[in-house]
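Asks: A predicted structure for the sequence below; I have some questions about it.
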Amino acid sequence: MHRVRAVNTPSMPRLAAASLAGTAIEFYDFFVYGTAAALVLGQLFFPTFSPVAGTLAAFGTFGVGFLARPLGSMLFGHLGDRRGRRPVLVVSLLLTGASTVAVGCVPSYGTIGVAAPVLLLVLRFLQGLGLGGEWGGAVLLTAEHAPAQRRALWASFPQMGPALGFVLANGVVLALSTALSDAEFARWGWRVPFWAAGALALAGLWLRSSLAESPRFLEIDDHARVPLVEVVRHHGRLVLLTAGALAVGYAVFYAVTTWSLAYATERLGVSRTVMLVCVMGAVVVQGALTPVAALFGDRYGRRPMCLTGCAACVLWMLPMVALLATGEPLLMFLAILGALLAFVIMFAVIAAYLPELYEPRVRCTGAAVGYNLGGVLGGALTPVVATALAQQGGRVPWGVGVYLTAVAVVSLVCFALLPETRPVPVPAVEPVRS
């Protein structure tokens, strides 16, 4: 383990709040698409398909965003390692916000034909490109300012952004779906959350305009000329292990927040409002517990927390699908809550863990590429695979549970092969007494 002297860093609450707000806005943009894909995009952009095939196609465009995220992490990681963490936050937010607003303006298949899903695909790719850069910039700026002994706590604030963004995205969708008829929601209501992304992006840019550059970046004398090449050459095994380790978090999160919406509303006949409330309630609890889990990470280590959360996923996935299949709101809520509690035990400390695994000169690229490759492995295919598996067999989608359990086992092995990185305090030197 590394021995690091603690540093006193001013304005950590302000810095953490700005990182949290920006990350929440970026993930709002990303999640509002996933919710729309589960509820309406299939019928609007793939109307010639059957309902199930349309949902699969919509989730396919959802997955394109994950495929773009590693490319975004390479592009913005290069910028972050060469020019600083702060510029990444501005450019990535602009790209994601603009592409999200544009999604809300794309005419449906009935208006412009095949051009509609093609435009959807391109804009989803741009969303993923921006988000691929966002996480590395926001996390590193916070983690590299933070005192060593509280790094997991302060770095967990950007990790609360996905929960806040999800609740915000789904809250807007829930309000609109409650206030509008199904026909109105399908005709224009689903577009409003995408348009709102423009105002949110401007607010995020204002919050980030006065953030100071990372002190760790300013200390680097020999910047990597091509960070990606150096990461692949010297840290390739580490990137693959972190990607495999993080796959379970993505798989679990998107199974319960995206696939479960489509499964419950289309297969079980649960109302859209009830399902959104169940998922949002569980995500609120997950977000609130993120800094608590991070405190345990500062005290007991990053790796033990990740192993514990991953093992909990292995044990919970089969009970989770059994509870979901009941169609009872309380049991469905408990199923989702249990999965997200296992998720947060791992992901609360990841924002400190991944940067600590890489040397500062390639940290933005290495941490972001590993994080976003995990998204491809665990998040891109999960809604599609789960939707297909849920069509097989009886009422309980056991195939989905087996698939998620298998992903969790692979991630558990990867976490077991990673080292611990929690900084060890340097003992104070006692003055010599004469």
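Replies: Received the coordinates, thanks. Numbers count the residues shown, from 1 in each chain.

Asks: from here on, contacts and neighbour counts on C-alpha atoms
Replies: Noted.

Asks: thought residue 383 was touching residue 255?
Replies: Yes. Using CA atoms under 8 Å, residue 383 is in contact with residue 255, at 6.1 Å.

Asks: how many other residues sit next to residue 379?
Replies: For residue 379, the neighbour count with other CA atoms under 10 Å is 27.

Asks: Provide the secondary structure category for it.
Replies: helix (DSSP: H, G, I helix; E, B strand; the rest coil).

Asks: Check the gap between it and residue 253 for me.
Replies: Separation of residue 379 from residue 253 (CA to CA, to the nearest Å): 8 Å.

Asks: hang on, the earlier thing: okay, residue 383 and residue 255: which has more neighbours?
Replies: Between residue 383 and residue 255, counted using other CA under 10 Å, residue 383 has the larger neighbour count: 31 against 26.

Asks: so what's residue 56 closest to, chain neighbours aside?
Replies: Nearest non-adjacent residue to residue 56, counting by CA to CA, 6 or more residues apart in numbering: residue 384, 5.7 Å away.

Asks: Check it against this one:
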Amino acid sequence: MGLVQQPPSAGAEPTTILERAQNLPAKTPKKAALASFLGSTLEYYDFFIYGTAAALIFPKIFFPGGDPVVALLGAMATFGVGYLARPLGGIVMSHFGDKLGRKQALMITLVIMGVASIGIGFLPTYGQIGYWATALLLVGRLAQGFSAGAEAAGASTLTMEHSPEGRRGFFTSFVMTGYASGMVLSTIVFIPLAALPEDQLLSWGWRVPFWMSAVVLLVAYWIRTRLDETPVFEEVKAADVAYSAPAARVLKTQWRDVLRVSVVMLFSVMQTTFTVYALAYATGKGIGLDRTLMLSVNAITVGLSMFTIPVAGLVSDRIGRKKVLLVGAAGCAVSSFGYFWAISEHNIPMIFLFGFLNMSLFYSCWNGVWTVFFPEMFPAPVRYSGMAIGSQVGLILTGFAPAIATLLAQPGPDGWMPVAWFTVICMGLSAIAIATARETHKTPLEELGLPRSKGTRQTTRRAD
């Protein structure tokens, strides 16, 4: 298992690798994948209901009347503000995840996300208490962002460390299968509510999806209480090689990998542009497509990725992480033009076709691989911190992508072109960072994150 040995203290009995191995918990990849799937389902259910509400509801009830474009921009900005809290959540909770355990950190993030989302459903509106309503919405969104900043990195690290060699990509892909299930759940809840009369939708209908977060929260919490800590973390704890400040350590020793993760993460600009900005663009006055139709497009195309994401993870176990990611980046860049063109032409069949190519096929190459690609860059004592800090800093631009797209869009039938080029630039930068990374799909767990020049099975010493 690649156990880490420490020199015994004076007078102490030597601790052998075999004795430590016998005391470690067994790997449970299926249970870890299920726990991560449910936690990710809650995170992305809340993500999508907030994004949908920001596109369709919040401009009308949390901002003053007047210019609808300004109100939409304000709502998109509150969506992006949650991403500003993600790096803080990643730093704080990954510290505890690397020191106290992956499981304990994930239990805390799960509760924060659930409580914040349920609380948003009880907020008064701008018409009731003025700007205090907008401020409270920001607080709830910041709490969501703080939790989300640690959830994906922790779930990915936990599942990857529970996975058998040669199948890490497949099992860890279920973290983002929860992304697809969260999208489907949110849309199943929102579609009938979107058909309500406007006054009912704006008064109570929009609150129902946020209240229903409680159901996913309870199920995910129950599953996680029954999950063991990962053997590799128990090994680090037993060997007493945990760092007092994992974040500082990883930024000192692997700052290039942390930076690389941040740049690679620009890939996810495609997601918020597709699911949030394109929804607002398609249903706005300029285009005027039915909101139920566009919600269905999102639900079907993202829902189908529940099947393609595990396939991408499985393929990455065979041919490598980088090849799958690069194919996805190229495909997303090209298909984004087709998707916006189809929306501008009101061409429903082509909207579904390019939506399928973009989200169901090529974006699944990303979602099926990044959750294993990132933690494989770092050794166990700083794995959670390295992935969390890098990914959440990179996600800041992702959070503000809908607001940036709103500013970039121009009037007229081809007004979407600057938005499409914006996504292409992000895909290109991500692809460069992917291409320069180390391939890790065949690297043994105990050798992940080690310098190339140091070989394998090194003795790790406590540095502070």
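Replies: Thanks, I have the structure now. Treat the numbers as computed from the prediction; the structure is a model and nothing was measured.

Asks: rewinding a little: wait, a helix at the residue nearest to residue 56 of the first structure?
Replies: Yes. Judged by three-state DSSP, residue 384 of the first structure forms part of a helix.

Asks: which residue is nearest the middle of the second structure?
Replies: Taking CA atoms, centre = their mean, the centroid of the second structure lies closest to residue 152, which sits 5.3 Å from it.

Asks: close enough to count as contact, residue 160 of the first structure and residue 287?
Replies: Yes. Residue 160 of the first structure is within contact range of residue 287, at 5.3 Å (criterion: CA under 8 Å).

Asks: which position in the second structure aligns with residue 187 of the first structure?
Replies: Using TM-score structural alignment as the criterion, residue 187 of the first structure maps onto residue 203 of the second structure.

Asks: Kindly report the same for residue 353 of the first structure.
Replies: By TM-score structural alignment, residue 353 of the first structure lines up with residue 373.

Asks: Chain neighbours aside, what residue packs nearest to that match?
Replies: Residue 373 of the second structure's closest residue in space is residue 321 (CA to CA, 6+ apart), at 6.5 Å.

Asks: what residue of the first structure takes the place of the one you found?
Replies: Aligned partner of residue 321 of the second structure by TM-score structural alignment: residue 302.

Asks: contacting residues around its match?
Replies: 349, 350, 352, 353, 420, 421, 422 (CA atoms under 8 Å, 6 or more residues apart in numbering).

Asks: roughly how far apart are the first one and residue 76 of the first structure?
Replies: Residue 349 of the first structure sits 22 Å away from residue 76 of the first structure, going by CA to CA.

Asks: Between the two, point out the one with more neighbours.
Replies: Neighbour totals were compared for residue 349 of the first structure and residue 76, and residue 76 leads with 33 against 30 (other CA under 10 Å).

Asks: which residues touch the corresponding residue of the second structure for the more buried one?
Replies: Taking TM-score structural alignment, residue 76 of the first structure has residue 93 as its aligned residue in the second structure. Residue 93 of the second structure sits next to 105, 109, 150 when contact means CA under 8 Å, 6+ apart.

Asks: cutoff 7 Å now
Replies: Residue 93 of the second structure makes contact with 105, 150, according to CA atoms under 7 Å, 6 or more residues apart in numbering.

Asks: just checking, next helix/strand downstream of the helix or strand where it lies?
Replies: Using DSSP states H and E, residue 93 of the second structure sits in helix 68-99. Sequence order places helix 102-120 as the next helix or strand after helix 68-99 of the second structure, per DSSP H and E.

Asks: In the first structure, what range does that next one match?
Replies: Under TM-score structural alignment, the match for helix 102-120 of the second structure is residues 85-103.

Asks: Return the set of buried residues in the matching stretch.
Replies: 85-90, 92-103 (16 or more other CA atoms under 10 Å).

Asks: show me the residues around the residue mapped onto the residue nearest to residue 56 of the first structure from the second structure that make contact.
Replies: Counting by TM-score structural alignment, residue 384 of the first structure corresponds to residue 403 in the second structure. Residue 403 of the second structure makes contacts with 73, 76, 77, as judged by CA under 7 Å, 6+ apart.

Asks: nearest residue to the last one other than its sequence neighbours?
Replies: It refers to residue 77 of the second structure. Counting by CA to CA, 6+ apart, the residue nearest residue 77 of the second structure is residue 403, at 6.0 Å.

Asks: And that neighbour, how far from residue 248 of the second structure?
Replies: In terms of CA to CA, residue 403 of the second structure sits 32 Å off from residue 248 of the second structure.

Asks: One more: residue 229 of the second structure?
Replies: Residue 229 of the second structure is 24 Å from residue 248 of the second structure, by CA to CA.

Asks: now residue 187 of the second structure
Replies: Using CA to CA, we find residue 187 of the second structure at a distance of 40 Å from residue 248 of the second structure.

Asks: Show me which of those two is the more surrounded one.
Replies: Just comparing residue 187 of the second structure and residue 248: by other CA under 10 Å the higher neighbour count belongs to residue 187, 26 against 17.

Asks: How about the secondary structure of residue 221 of the first structure?
Replies: Classification of residue 221 of the first structure by three-state DSSP places it in coil.

Asks: In the first structure, what residue corresponds to residue 427 of the second structure?
Replies: Using TM-score structural alignment, residue 427 of the second structure lines up with residue 408 in the first structure.

Asks: Is that match in contact with residue 312, as I believe?
Replies: No. With contacts counted by CA atoms under 7 Å, residue 408 of the first structure stays clear of residue 312, the gap being 8.9 Å.

Asks: Let me see the ranges of the helices in the stretch 101-250 of the second structure.
Replies: Using DSSP state H, counting those that start in this stretch, the helices of the stretch 101-250 of the second structure run over 102-120, 126-129, 131-162, 168-172, 174-194, 198-200, 207-211, 213-225, 231-239, 246-253.

Asks: is it possible to export those to JSON lines including distance to residue 32 of the second structure?
Replies: Shown next, in JSON lines, are the helices of the stretch 101-250 of the second structure (distance: least, CA to CA, whole Å):
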{"stretch": "helix 102-120", "distance to residue 32 of the second structure": "10"}
{"stretch": "helix 126-129", "distance to residue 32 of the second structure": "42"}
{"stretch": "helix 131-162", "distance to residue 32 of the second structure": "5"}
{"stretch": "helix 168-172", "distance to residue 32 of the second structure": "8"}
{"stretch": "helix 174-194", "distance to residue 32 of the second structure": "9"}
{"stretch": "helix 198-200", "distance to residue 32 of the second structure": "41"}
{"stretch": "helix 207-211", "distance to residue 32 of the second structure": "26"}
{"stretch": "helix 213-225", "distance to residue 32 of the second structure": "8"}
{"stretch": "helix 231-239", "distance to residue 32 of the second structure": "12"}
{"stretch": "helix 246-253", "distance to residue 32 of the second structure": "23"}
